[in-house]
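> got a predicted model here, sequence first, then my questions.
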Amino acid sequence: MLVIGVTAFATKIYFDVKGSVDKTYETVERQETGAGRDGKVNLNNKESFSILLMGVDTGDLGRTDTGRSDAIMVATVSPEDNKTQVVSIPRDTYMEIVGYGTFDKVNHAYAFGGPAMSMDSLEKYLDIPIDHYAAINLKGIQDLVNAVGGVTVNNDLAFTIDGIPFDIGQIELDGEEALAFVRMRYDDPRGDYGRQERQRIVIQGIMQKLISINSMTKYQSILDAISDNMKTDMDFATMQTIALDYRDAFSTIQMDQLQGEGFMQEGVSYQRVSDEELARVQAELKDQMNLQ
């Protein structure tokens, strides 16, 4: 009876997860940029891979259009080093928008051509293969934080936004608080870089909750939050391989920030990244992916 019960429960979880992942799957048609390795990544051989993480402003303040990728991170996952490197890309970074024939802010690539154009543009800019993407709307952040039971973050700036006060130090955030926390930038002397730092620590808090054994008791709420708010080109088999074979690579998560300097062009503000800073981040990501 016990074996039958455990088997039935495991089977239910399996099909629940598969059903939710199938809802998030959305394939992309890519352009060849010539960056990185030859051919696609082989996860069955436990090769290092990269994933573009995007938080889009669809679902924020009632928006329902395609939106722009206002939170942009590139994560490289190395099973050889048992480490994941996450680099934040300023949304106003001035770069070539591959496939659109122009230079513009990187976050406009998503509005112009969706995930594929964002992947192609960042692949050429960073000179590494961008293997996969996952895009979640901002309401999804709120739902996901609630689903995992809240997150704990270390806050280095006292501020109030939307009537919610945030104190300095270790604080607990529910979904509504987490969404306000990652959206604030105008009261931060660091501007958008401060906001990107808060985005990183909330993502890190969510990942720590997701890989904990306690998340199993909340798996249905987590699946609902993901399936309703996320799109990715990773199918169920791919996610299954990553979950089983790459788990140790998520035990150490290192954060970094691509730094630029603001400039104005035709009345629009951008961030220009120096050649030295871009080369530093490119070398870091290539080393992580064993492409050096």
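Great, that's in hand.
> from now on I want contacts and neighbour counts done on CA atoms only, so please keep to that.
OK.
> so where do the helices sit in the stretch 1-150 of the chain?
Ranges of helices within the stretch 1-150 of the chain are 2-24, 108-126, 138-147, based on DSSP state H, counting those that start in this stretch.
> what's the answer for the stretch 151-292 of the chain, then?
175-183, 192-210, 219-229, 236-245, 275-288.
> can you put those helices in TSV and add distance to Val74?
Output for the helices of the stretch 151-292 of the chain, formatted as TSV (distance: least, C-alpha to C-alpha, whole Å):
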stretch	distance to Val74
helix 175-183	17
helix 192-210	11
helix 219-229	19
helix 236-245	17
helix 275-288	9
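> pipe those into CSV and attach mean neighbour count and distance to Gly101 per row.
Formatted as CSV, the helices of the stretch 151-292 of the chain follow (neighbours: other C-alpha atoms under 10 Å; distance: least, C-alpha to C-alpha, whole Å):
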stretch, mean neighbour count, distance to Gly101
helix 175-183, 21, 31
helix 192-210, 20, 27
helix 219-229, 19, 30
helix 236-245, 14, 32
helix 275-288, 16, 21
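> distance of the nearest residue to Thr64 once chain neighbours are set aside relative to Ile141?
Spatially, and ignoring its direct neighbours in sequence, Thr64 is nearest to Thr58 (5.3 Å; C-alpha to C-alpha, 6 or more residues apart in numbering). In this view, Thr58 and Ile141 are 12 Å apart by C-alpha to C-alpha, to the nearest Å.
> between those two, tell me which one has more neighbours.
Higher neighbour count among Thr58 and Ile141: Ile141, with 24 against 21, using other C-alpha atoms under 10 Å.
> contacts only, for that one.
175, 178-179 (C-alpha atoms under 8 Å, 6 or more residues apart in numbering).
> same check on Lys18?
Phe236.
> relative to Lys12, how far out is it?
From Lys18 to Lys12 the distance is 10 Å (C-alpha to C-alpha).
> next one: Thr93
44 Å.
> between these two, which is the more surrounded one?
Using other C-alpha under 10 Å as the criterion, Thr93 and Lys12 rank with Thr93 on top: 22 against 12.
> name the nearest residue to that one, ignoring sequence neighbours.
Gln271 (4.6 Å).
> Ile222 and Val41, how far apart?
For Ile222, the distance to Val41 (C-alpha to C-alpha) stands at 28 Å.
> same deal with Ile164?
Ile164 is 44 Å from Val41, by C-alpha to C-alpha.
> so these two - more neighbours on which side?
Neighbours were counted for Ile164 and for Val41 using other C-alpha under 10 Å; Val41 has more, 17 against 12.
> so what's that one up against?
By C-alpha under 8 Å, 6+ apart, the residues touching Val41 are 47-49, 131.
> for those, give me a markdown table that also has distance to Gln288.
Listed next are the contacts of Val41 as a markdown table, based on distance: C-alpha to C-alpha, whole Å:
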| residue | distance to Gln288 |
| --- | --- |
| Glu47 | 11 |
| Ser48 | 8 |
| Phe49 | 9 |
| Asp131 | 14 |
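> next up, a second structure to put side by side with the first:
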Amino acid sequence: MESRKERREQKQGKRSKKKIIWTIVILLLVGIISYGVYLYMKLNDTVDTMYTPLESDTEKKEEVQTRLDDKDTVNVLLLGVDERENDVGRSDTMILLSLNPDTEEMLMFNIPRDTRVSIPGHDKDKINHAYAFGGSELAVQTAENFLDTTVHFYARINMEGLKDGVDAIGGVTVNNDQAFSHGGHDFPTGEITLNGEEALIYSRMRKEDPRGDLGRNTRQQQIINQLINEAMSFESFTRVDNILGAVGSNVQTNTDMEEMRQLFLDYRGTREETIQVEIDGTGQRLWSPNVQQELYYYVVSDQEKSRIRNLLEEHMNEE
């Protein structure tokens, strides 16, 4: 039989084990909370760095907040800008994302950069010239007029910084339907995984593509869609530090911290189904009043504009 001393020693041993376990649990909780506080502060700093409101935001503020509170569809315009030293740059990439949390669908389409549109204060010209004429403000206004809709949020992305973003999430995987070589890299058909530099080159190629700008638009949509999916995944949580660093130095947006929180919580389900749409048009050489010579334009008919506008409106109102 066990002696009283042995039983006492066993109880003390059990208490010591419990203390060790509880100490480990408390240390883990403290570590998790501390890391959470650190991430929140870093996220807040990153959002402050990116936050660049537009003048037109003042008149939209009430509508935007109401739509977020009611979980109504919101539109986000992505401007991919290639800015170099002493050059304001042009928005070579314009992608509209329309996020409907009711249907959990994201409508996504490129506006081809050569699309001939009316630019407020600058007559008719290529839509990518709007950014050169008046920055994000005029680019957003021009897109709104072309689509006859409201752009609730915008994000201006430095395309060179796309490399940092893709590398930060560990690369993206896309399904390539056309084998090609470009910029010193080979891109075979099928499923391929791209690092940052490869993703940038893959998304820029258009001259070797028989579909030209439309083919490039499709590749850009692939990259953006995969970036969104990867950034939202659990695996990317371990890379959040790198992601915030890449985003903060390459993105400007009019989305503040609270709006980002609402978008993340209430609209993240829209990434589950992406509807990619192509804007049809024809290539034509027409007179440009801004440069006083003929330029190549992508001309979208009134009928096609009506189709796109109706599609967007139906998506926004669908429940």
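Thanks, I have it. Note that the coordinates shown come from a computational prediction; the quantities given were computed from them, not determined experimentally.
> superposed, what's their TM-score?
The TM-score (TM-score structural alignment, normalised by the length of the first structure) is 0.93; 285 aligned residues with a C-alpha RMSD of 2.0 Å.
> picking up where we left off before, go through the helices of the stretch 151-292 of the first structure and name the closest to Leu2 of the first structure.
With C-alpha to C-alpha, the closest approach to Leu2 of the first structure among the helices of the stretch 151-292 of the first structure belongs to helix 219-229: 21.3 Å.
> how close does the corresponding residue of the second structure for Ile51 of the first structure sit to Gly31 of the second structure?
Aligning on TM-score structural alignment places Ile51 of the first structure opposite Val76 in the second structure. Distance of Val76 of the second structure to Gly31 of the second structure, given as C-alpha to C-alpha: 36 Å.
> between those two, which is the more surrounded one?
Set Val76 of the second structure next to Gly31 and count neighbours by other C-alpha under 10 Å: Val76 wins out with 18 against 12.
> if I look at that one, how far off is Val151 of the second structure?
To Val151 of the second structure, Val76 of the second structure is 6 Å away according to C-alpha to C-alpha.
> re earlier: so the residue nearest to Thr93 of the first structure sits right up against Leu258, yeah?
No: between Gln271 of the first structure and Leu258 there is no contact under C-alpha atoms under 8 Å: 10.3 Å.
> between those two, what contacts are shared?
By C-alpha under 8 Å, 6+ apart, the residues touching both Gln271 of the first structure and Leu258 are Pro90.
> contacting residues around the corresponding residue of the second structure for Asp127 of the first structure?
Taking TM-score structural alignment, Asp127 of the first structure has Asp148 as its aligned residue in the second structure. Listed by C-alpha under 8 Å, 6+ apart, the contact set of Asp148 of the second structure reads Arg309.
> and the gap between Asp148 of the second structure and Glu59 of the second structure?
For Asp148 of the second structure, the distance to Glu59 of the second structure - C-alpha to C-alpha - is 17 Å.
> also Lys14 of the second structure?
Spatial separation of Lys14 of the second structure from Glu59 of the second structure under the definition C-alpha to C-alpha is 66 Å.
> now do the same contact list for the equivalent of Thr241 of the first structure over in the second structure.
Aligned by TM-score structural alignment, Thr241 of the first structure pairs with Gln262 of the second structure. Taking C-alpha under 8 Å, 6+ apart, we find Gln262 of the second structure in contact with Leu68.
> what is the top strand by length along the second structure packed up against?
Longest among the strand segments of the second structure by residue count, using DSSP state E, is strand 91-100. Counting contacts by 3 or more C-alpha pairs under 8 Å, 6 or more residues apart in numbering; DSSP states H and E, strand 91-100 of the second structure packs against strand 74-81, strand 105-110, helix 129-147, helix 302-317.
> mind putting these into a markdown table with distance to Asp123 of the second structure?
Formatted as a markdown table, these follow (distance: least, C-alpha to C-alpha, whole Å):
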| stretch | distance to Asp123 of the second structure |
| --- | --- |
| strand 74-81 | 21 |
| strand 105-110 | 22 |
| helix 129-147 | 11 |
| helix 302-317 | 17 |
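> quick one, which of these is nearest to Gln222 of the second structure?
strand 105-110 (10.4 Å).
> distance from that closest one to the middle of the chain?
Put simply, strand 105-110 of the second structure sits 11 Å off its chain's centre (C-alpha atoms, centre = their mean, to the nearest Å).
> that one corresponds to what range in the first structure?
Going by TM-score structural alignment, strand 105-110 of the second structure sits over residues 83-88 in the first structure.
> average gap between the matching stretch and the second structure?
On superposition with the second structure, the mean distance recorded for stretch 83-88 of the first structure (mean C-alpha distance after the TM-score superposition for the first structure) is 0.9 Å.
> next one: stretch 193-201 of the first structure
Mean deviation for stretch 193-201 of the first structure: 0.6 Å (mean C-alpha distance after the TM-score superposition for the first structure).
> residues in the second structure aligned with that stretch?
Using TM-score structural alignment, stretch 193-201 of the first structure pairs with 214-222 in the second structure.
> ok, and what's touching the matching stretch?
Residues outside stretch 214-222 of the second structure that contact it (C-alpha under 8 Å, 6+ apart): 95, 108-110, 112, 174, 202-206, 209, 276, 278.
> try stretch 296-308 of the second structure
112, 114-116, 126, 146-147, 279-286.
> which one of those residues is nearest Leu311 of the second structure?
Minimum distance to Leu311 of the second structure across these is 10.3 Å, recorded for Leu147 (C-alpha to C-alpha).
> thought the closest one was touching Arg309?
Yes: between Leu147 of the second structure and Arg309 there is a contact at 5.6 Å, judged by C-alpha under 8 Å.
> hang on, Asp235 of the first structure packs against Val21?
Yes: counting by C-alpha under 8 Å, Asp235 of the first structure does reach Val21; the two are 6.8 Å apart.
> and Ala246 of the second structure, what pairs with it in the first structure?
By TM-score structural alignment, Ala246 of the second structure lines up with Ala225.
> give me the number of residues near the equivalent of the residue nearest to Thr93 of the first structure over in the second structure?
Superposed on the second structure with TM-score structural alignment, Gln271 of the first structure falls opposite Tyr298. The tally of other residues near Tyr298 of the second structure (other C-alpha under 10 Å) stands at 22.
> what do you get for Thr7 of the first structure?
Neighbours around Thr7 of the first structure, by other C-alpha under 10 Å: 12.
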